[in-house]
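Participant: Sharing a model that was predicted from the sequence below.
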Amino acid sequence: MNSHRITGAASAVALTLLIALTGTGTAHPAPRPAGPAYVALGDSYSSGVGAGSYQGGDCKRSSKAYPALWAAAHAPTSFAFTACSGARTGDVLGKQLTPLTAATGLVSISIGGNDAGFSDTMTACVLNDDRTCLDRIATASAFIRGQLPAKLDAVYDAIDSKAPHAHVVVLGYPRFYKPAATDCAGLSETKRTAINKAADLLDSVVADRARSHGFAYGDVNTTFKGHELCSGSPWLRSVTLPVDESYHPTAGGQSGGYLPVLTSAARVAGRAAAG
């Protein structure tokens, strides 16, 4: 990574403006400073699958997804939303990076879960016995440890090359189940525990590779805590229809789980750029 990389997003510096008064003495409000040029990359957790209010098309980009919510609140100078349901690292490289330029100030991304076989793993665990579930999780975990790091590096290198001045926020995935839940219908405790451990492993690898590139890592387990499945107040869908929305954040998970993590990281970047 370029050693001169700007550590924060190129956000507007807040200035004190002289307020012009009208003849009646009414003050005109100062215009809101524009946020950085923002590009949202990634998979279904970034596109907003499970949150509803989709914009149309196969990618199921939601107006309730955290990228759209952040853009609505911060008025970036430009906003490109290329995250797509089902995306893997190769899809990001081949289809999502076009909006990135040297002028891009903020990039967000969640990626890696589909490479590791997220959908197949959850299907195996829902439809089969504990042994089959654990075997499929073991296969996914081996991929996460052995092959995923290089795939993530390829994506992060490409982002760094195309948007060298951007503050990049890599967001992780939440644990699905409340730990040691005593009243939890559906999957066995053995399956739930193994699924949570696999999610933690995925997050640890994603975080490690992101930080090695100088990117910020957003741990959404901090905000999803108490809102896992079996918590009584879940921000994740269990098995549902349409099936592809199963085990994805609800609109509440996007606004309460993901958005604050991105907002915090972007705010830190703004202060760094201003200072």
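Facilitator: Received, thanks. Quick caveat, the model's predicted, so the values are computed rather than measured. Residues are numbered from 1 along each chain as shown.

Participant: Could you use CA atoms for every contact and neighbour count after this?
Facilitator: Will do.

Participant: How many neighbouring residues does the closest residue to C184 other than its chain neighbours have?
Facilitator: What sits nearest to C184 in space, not counting adjacent residues and going by C-alpha to C-alpha, 6 or more residues apart in numbering, is C230, at 5.3 Å. The local packing of C230 (other C-alpha atoms under 10 Å) involves 21 other residues.

Participant: how near is C230 to T182?
Facilitator: 9 Å (C-alpha to C-alpha, to the nearest Å).

Participant: my guess is the residue nearest to C184 meets E189, correct?
Facilitator: No - the criterion here is C-alpha atoms under 8 Å, and C230 misses it with E189 at 11.2 Å.

Participant: before we go on, here's another structure to hold up against the first:
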Amino acid sequence: MLKLFLTVFALCLIHGSYQQNPNIVALGDSFTSAGAVGGAPKSYPIVAGKILGWPAVNYAKGGSVLKDIPGQLKKAEAALANATHVIFTTGGNDVGLVQSFTQIILLNDLAGASKRVKDVEAGLVSAYNLIKAAAKPTAKIYAVAYVDFISVSKKIPNEASCHKLMDILNETVKKAAQTAGIRFIEEVKTAFRGHEMFSAEPFADSLFASSNAAHPNAKGHAKIGEVVAARLLADQ
């Protein structure tokens, strides 16, 4: 009986330690890295960590594609050994998001752009499985949705089709996450509602900006950080 009590007590201590010491490791592309708007300190993973009071480190790099994930995992190896939460946005560069939007705006070719998105699904699953294998078994792993930053009220040609492409991209990410057995923060998709590009207070720079085009700005990363923090806390 004493042995059973001690075993249960030890398990409670381990669980309590895990609950009391959460932390975040981030991976991915420029949607995670915030390189053009101040880098890691301004990025949504670091914002989320500050909101929650959790240590957070960001290994994401602008321009990264899915084949770059193993390199990021190598750099993050020590941090991943103790990570309780792993979050990332990745795959957009494999799709060629800016080029896809241009294809829709100029040519109204949603079908062609959509095919490139769907073709990335298998690569997403493989990347997610690599991340799972690199993290400890108890880590909570999250694919974060790509926020829909596209304008409303017909400010660009074929605007509705651009929104549809964001829907298809996020459905593809969601399906890949389900296949890999990881979590998906879908709430981020609509985080910029009322603050789309060309709005009075945009949370993203436009498709035609000279820098940071089609990416969240500092206010955008702050908002995504809030949404991510709320989800991580809800899952505790």
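Facilitator: Arrived safely, thanks for sending. Note that the coordinates shown come from a computational prediction; the quantities given were computed from them, not determined experimentally.

Participant: need the longest helix for structure 1.
Facilitator: Once structure 1 is assigned using DSSP state H, the helix that runs over the most residues is helix 189-212.

Participant: where exactly do the helices run in structure 1?
Facilitator: Here structure 1 has its helices, by DSSP H, at 44-47, 66-74, 89-91, 118-127, 130-146, 148-162, 189-212, 221-224, 251-253, 259-274.

Participant: So what does I111 of structure 1 match up with in structure 2?
Facilitator: For I111 of structure 1, the aligned position in structure 2 is occupied by T90, per TM-score structural alignment.

Participant: should've said A40 of structure 1
Facilitator: Counting by TM-score structural alignment, A40 of structure 1 lines up with A26 in structure 2.

Participant: Run a quick neighbour tally on P242 of structure 1.
Facilitator: Quick note: P242 of structure 1 (other C-alpha under 10 Å) scores 8 neighbours.

Participant: How much space separates it from T101 of structure 1?
Facilitator: Counting by C-alpha to C-alpha, the separation of P242 of structure 1 from T101 of structure 1 is 36 Å.

Participant: Also T240 of structure 1?
Facilitator: The gap separating T240 of structure 1 from T101 of structure 1 is 39 Å, by C-alpha to C-alpha.

Participant: swap in A68 of structure 1?
Facilitator: With C-alpha to C-alpha as the criterion, A68 of structure 1 and T101 of structure 1 are 20 Å apart.

Participant: Show the contacting residues for the spatially closest residue to P22 of structure 2 that is not a sequence neighbour.
Facilitator: In space, P22 of structure 2 comes closest to T84 once its chain neighbours are excluded; the distance is 5.5 Å by C-alpha to C-alpha, 6+ apart. Shown in contact with T84 of structure 2 (C-alpha atoms under 8 Å, 6 or more residues apart in numbering): 18, 22-24, 138-140.

Participant: now do A40 of structure 1
Facilitator: Taking C-alpha under 8 Å, 6+ apart as the criterion, A40 of structure 1 is in contact with 46, 67, 79-83, 107-109.

Participant: Same question for K191 of structure 1.
Facilitator: 125, 130, 133-134.

Participant: could those residues be laid out in JSON lines, adding neighbour count?
Facilitator: JSON lines is the format used below for the contacts of K191 of structure 1 (neighbours: other C-alpha atoms under 10 Å):
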{"residue": "C125", "neighbour count": "23"}
{"residue": "D130", "neighbour count": "19"}
{"residue": "C133", "neighbour count": "22"}
{"residue": "L134", "neighbour count": "18"}
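
Participant: possible to save the residues you listed as TSV with distance to H74 of structure 1?
Facilitator: Shown next, in TSV, are the contacts of K191 of structure 1 (distance: C-alpha to C-alpha, whole Å):
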residue	distance to H74 of structure 1
C125	40
D130	46
C133	43
L134	43
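
Participant: Among these, which one lies nearest to G253 of structure 1?
Facilitator: Closest to G253 of structure 1 out of those is C125 (22.8 Å), distances taken as C-alpha to C-alpha.

Participant: Just give me the match in structure 1 for Y128 of structure 2.
Facilitator: Per TM-score structural alignment, Y128 of structure 2 is aligned with Y156.

Participant: Can you tell me the number of residues neighbouring that match?
Facilitator: The local packing of Y156 of structure 1 (other C-alpha under 10 Å) involves 23 other residues.

Participant: What of Q99 of structure 2?
Facilitator: Applying other C-alpha under 10 Å, we find 13 residues neighbouring Q99 of structure 2.

Participant: Could you do the one 10 residues further on as well?
Facilitator: A total of 17 residues lie near D109 of structure 2 under the criterion other C-alpha under 10 Å.

Participant: So it versus K164 of structure 2, what's the distance?
Facilitator: According to C-alpha to C-alpha, D109 of structure 2 and K164 of structure 2 sit 12 Å apart.
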